[in-house]
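In: what's the 3D shape of this:
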Amino acid sequence: MPNHTRLLTRAISFASALVLVVGIIVAALLALPYRWDWKPVWEYRRLLADGWLATLGISAIALPLSCVLGLLFALARRSAFLPLRYFSRIYVELTRGAPLLVQIYLYFYVFANALHVHGRYVVGPLILAAFTGAYISEIIRAGIEGIGKSQLETARAIGLTTRQTYRFVIFPQAIRQILPALAGQFVSLVKDSSLLSVIAVAELANAASNVNSNTLKPFESYLPLALGYLVITLPISLWTQSLEQRAKFDT
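Out: You can find the predicted model right below:
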C-alpha cells in the first residue's frame, strides 16, 4: 500500500474515532437534566486563562527537572558507593510510598520554611519534580537493567569505558523501552499539579474551583478544566509516540 494511501486511511480512521468519542460525550451531556448557562463562567475567562498558563509553566519547569532527578537517582541506585546507593533507594521508596498531598505540605511548610524559601511558584514545581523524579528513576532503572548482560560484557571486551557503555550501548536501547512509561508519567505530572492548590498556587484546577464557587455552575466550570489539561497532555503523548516510532525505525 502506498504511503499516501496509508496516511489517508489512518487519518480517516482517527477522525472517525474522534467524531464517535466526541459524539458520545456530547450526547451524554445533552441528556443531563441540567440547564446549561455559560455566560456567568465566561466572565471569569481571564482567571481560567491565567490558571492554564500557570499550569503550563509549572509543568514546563517540573518535567525536565524530574527527568534529570530521575536519571541521577537511577544511576545512584547502580553506584558502587554504598551510602549513595542506599540514600537513593530510601528516597525513592519514601517518595513513592507517601501521598503527594502529604509531601506538598511537608516540603512547603517544613523544609521550605526551614530554608527560608517562601515562593509558592518556586517550591511547587520543585515538589512535583522531586515526586515524579522518584517514579522516573525506577522507570529508567528498569530500562537499564533490561539490557542483556552479554551486551555489557561485549562493550567491556572491546574496550569501552563505563561512560561510553552507557552512552552508546545502554541508553539508546533503554530509551526505546521506557518511552511509553515515561509518557504516562509526564501526563501524571501535569495532572498532579492540581494538588498545588493546597498551598494557594493559582493553577488551572484552583481557578476552576473558584469559578464554580462564584457561579455555582459545576459543569461549565470544570469542562474547561478538562479541556485545558487535554491541550497540555495530548501534545506530550503525541510527542512521545513519535519518539517511540522514530526509535523503532532507527532500530
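In: Only C-alpha atoms from now on, for both contacts and neighbour counts.
Out: OK.
In: those helices in the stretch 151-251 of the chain, which residues are they?
Out: Assigned helices in the stretch 151-251 of the chain, in chain order: 162-165, 171-192, 204-215, 218-250 (criterion: DSSP state H, counting those that start in this stretch).
In: and the ones you listed, which is most packed in?
Out: helix 204-215 (a mean of 21; mean count of other CA atoms under 10 Å).
In: got the helices of the stretch 151-251 of the chain as JSON lines, with distance to residue 17 columns?
Out: Shown next, in JSON lines, are the helices of the stretch 151-251 of the chain (distance: least, CA to CA, whole Å):
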{"stretch": "helix 162-165", "distance to residue 17": "44"}
{"stretch": "helix 171-192", "distance to residue 17": "22"}
{"stretch": "helix 204-215", "distance to residue 17": "28"}
{"stretch": "helix 218-250", "distance to residue 17": "16"}
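In: Of those, which is nearest residue 108?
Out: Closest approach to residue 108 among the helices of the stretch 151-251 of the chain is made by helix 171-192 (15.8 Å; CA to CA).
In: Show me what that closest one is packed up against.
Out: helix 45-77, helix 120-145, helix 218-250 (3 or more CA pairs under 8 Å, 6 or more residues apart in numbering; DSSP states H and E).
In: Is it possible to get JSON lines of these that adds distance to residue 9?
Out: Shown next, in JSON lines, are these (distance: least, CA to CA, whole Å):
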{"stretch": "helix 45-77", "distance to residue 9": "33"}
{"stretch": "helix 120-145", "distance to residue 9": "34"}
{"stretch": "helix 218-250", "distance to residue 9": "18"}
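In: re the thing from before, mind checking which of the helices of the stretch 151-251 of the chain is nearest residue 52?
Out: Using CA to CA, the nearest of the helices of the stretch 151-251 of the chain to residue 52 is helix 204-215, at 4.8 Å.
In: closest to residue 5 out of the helices and strands packed on helix 171-192?
Out: helix 218-250 (19.0 Å).
In: From residue 133, how far off is the nearest residue to residue 75 once chain neighbours are set aside?
Out: Closest residue in space to residue 75, ignoring its immediate chain neighbours: residue 141 at 7.5 Å, by CA to CA, 6 or more residues apart in numbering. Using CA to CA, to the nearest Å, we find residue 141 at a distance of 12 Å from residue 133.
In: compare with the first, here's sequence two:
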Amino acid sequence: MARRPMTLARWMNTRPVAVTLYLVVMCAIIWSSYVGAQQMGYNWQWYQVPKYLFTFTDDGFQWGEIMVGLMATIGLSLTSFMLAIALGLVVALLRLSGLVVGKGVAIGFLELIRNIPLLVLLYLFYYVLGPIFGLDRWAASVLTLAVFHSALISEIFRAGINAIPKGQWEAADSIGMTRAQAYRWIVLPQSIRFMLPPLTGEMIALIKSSAIVSVIAVAELTTVGRNIISDTFMSFEIWFTVAAVYLVVTLILSFGVSRMEKRFAVYQ
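Out: Down below sits the predicted model:
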C-alpha cells in the first residue's frame, strides 16, 4: 500500500512539531513577561521560590506551602470528581430511563446548572445553602464543583451509553438479564472506552476550576499563592510557579490516561 504524502496539516500534527510550537509559545510568554517586568523595575527573587516548594530542616525533609496547597487541591478535586461521577451517572440514567418524570428532572437539572456561572453557584452553596445546612467552606466547594461538573459528565455518560449497539441490549434481554444487570455487566464496561477521553478532559477542567474556591478562602493552591504574594510581593515568581504546578499535574493526568486508552484499545 502506497504511503500518503506528508501534507502540511499532517506535518503540523506530528508530535515533534507540536512540542516545538508549544515551547515557542511558552518562551514567548515568558520573555514578554520578563521584558514587561524589567520595564516596571521589578526586582526578581527566584532564589526564594524553592523554599515554598520544599525545605530541609533539622527535622528532615518538609514540603513547602505551595506543595501543601497542591495536596489540598488534589484532594478537593478527587473528592469532587468522584461525587460528580456518581451524580452524573444518576442524571444520565434518569434521562435514558424513558420515564417522563425522570427525564423531566434530568433535563431540568441540566438546563439549570449549565446556565448558572460557576462563581454564582459557589456563592449560592456557601452563602445561601451553607448557613441553612451547616456547610463549611470545604463542603460548599466540593458540592459546587461536583454539581457543576456532574451536568457535563452526565452528557458524557449518556453519549457513551448510546454508543453501544442496540444488539447488545437485545442479547442481554435474550439471556434474561434485567435492565440493571445489562447496564452493570454489558453496557457500562463497553462504554468505558468511549467515555474515558472526555472524562479525562472533564477531570482536568475540574482541577483548573478548583482555583475559583479561593474566593471563599479555601486553603488550596491558588489561595496559598495569593497568601504568599501578600507577604512577599513576589507576584511574577509565585504566579509562574503556581501555573507551572497546575501544568505539570494536568500533563501527568493526560499522559496517564493516554496509556490507559492504549490498554483498552489492545483488549477491546
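In: Give me the TM-score for this pair.
Out: Once the chains are laid over each other, their TM-score by TM-score structural alignment, normalised by the length of structure 1 reads 0.83; 238 aligned residues with a CA RMSD of 2.6 Å.
In: Name the residue in residue 141 and residue 133 of structure 1 with the higher neighbour count.
Out: residue 133 (30 against 21; other CA atoms under 10 Å).
In: The more buried one maps to what in structure 2?
Out: Matched to structure 2 by TM-score structural alignment, residue 133 of structure 1 sits across from residue 150.
In: I'd like the distance between that match and residue 110 of structure 2.
Out: 9 Å.
In: Could you do residue 56 of structure 2 as well?
Out: Look at residue 56 of structure 2 and residue 110 of structure 2: by CA to CA, they are 49 Å apart.
In: Which one's more surrounded, the two?
Out: In terms of neighbours (other CA under 10 Å), residue 110 is the more surrounded of residue 56 of structure 2 and residue 110; the figures are 21 against 11.
In: And that one, what's its match in structure 1?
Out: In structure 1, the residue paired with residue 110 of structure 2 is residue 92, using TM-score structural alignment.
In: What sits closest to that match if chain neighbours are left out?
Out: Going by CA to CA, 6+ apart, residue 92 of structure 1 has residue 134 as its nearest residue, at 4.9 Å.
In: so what's the one you found up against?
Out: Applying CA atoms under 8 Å, 6 or more residues apart in numbering to residue 134 of structure 1 gives the contacts 69-70, 73, 91-93, 95-96.
In: distance of it from residue 244 of structure 1?
Out: Distance from residue 134 of structure 1 to residue 244 of structure 1, by CA to CA: 22 Å.
In: next one: residue 218 of structure 1
Out: Applying CA to CA, the value for residue 218 of structure 1 to residue 244 of structure 1 is 38 Å.
In: Repeat that for residue 211 of structure 1.
Out: Distance from residue 211 of structure 1 to residue 244 of structure 1, by CA to CA: 39 Å.
In: What's residue 163 of structure 1 aligned with over in structure 2?
Out: Residue 163 of structure 1 maps onto residue 180 in structure 2, by TM-score structural alignment.
In: same check, this time on residue 62 of structure 1
Out: By TM-score structural alignment, residue 62 of structure 1 lines up with residue 80.
In: Residue 244 of structure 1 -> structure 2?
Out: Counting by TM-score structural alignment, the partner of residue 244 of structure 1 is residue 261.
In: show me the residues around that match that make contact.
Out: Contacts of residue 261 of structure 2 (CA under 8 Å, 6+ apart): 193, 196-197.
In: okay if I get the residues you listed as JSON lines plus distance to residue 255 of structure 2?
Out: Formatted as JSON lines, those follow (distance: CA to CA, whole Å):
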{"residue": "193", "distance to residue 255 of structure 2": "16"}
{"residue": "196", "distance to residue 255 of structure 2": "13"}
{"residue": "197", "distance to residue 255 of structure 2": "11"}
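In: For residue 10 of structure 2, state which of those residues is nearest.
Out: Nearest to residue 10 of structure 2 out of these is residue 197 (CA to CA; 21.7 Å).
In: Nearest the middle, which residue of structure 1 would you pick?
Out: The centre of structure 1 sits closest to residue 186, judged by CA atoms, centre = their mean, with a distance of 1.8 Å.
In: Touching, it and residue 62? I think so.
Out: No. Assessed by CA atoms under 8 Å, residue 186 of structure 1 is found out of contact with residue 62, at 9.6 Å.
In: Common neighbours of those two, please.
Out: Taking CA under 8 Å, 6+ apart as the contact rule, residue 186 of structure 1 and residue 62 have no neighbour in common.
In: roughly how far apart are residue 114 of structure 2 and residue 219 of structure 2?
Out: In terms of CA to CA, residue 114 of structure 2 sits 27 Å off from residue 219 of structure 2.
In: Hmm, I typed the wrong one, I wanted residue 163 of structure 2.
Out: 41 Å.
In: Looking at the two, which is more packed in?
Out: Using other CA under 10 Å as the criterion, residue 163 of structure 2 and residue 219 rank with residue 219 on top: 19 against 14.
In: Look up the closest residue to the more buried one, ignoring the ones flanking it.
Out: Among residues not flanking residue 219 of structure 2 along the chain, residue 69 sits closest, at 6.5 Å (CA to CA, 6+ apart).
In: That neighbour maps to what in structure 1?
Out: Residue 69 of structure 2 maps onto residue 51 of structure 1 when the alignment is built from TM-score structural alignment.
In: what about its match, how many neighbours?
Out: Using other CA under 10 Å, residue 51 of structure 1 has 22 other residues around it.
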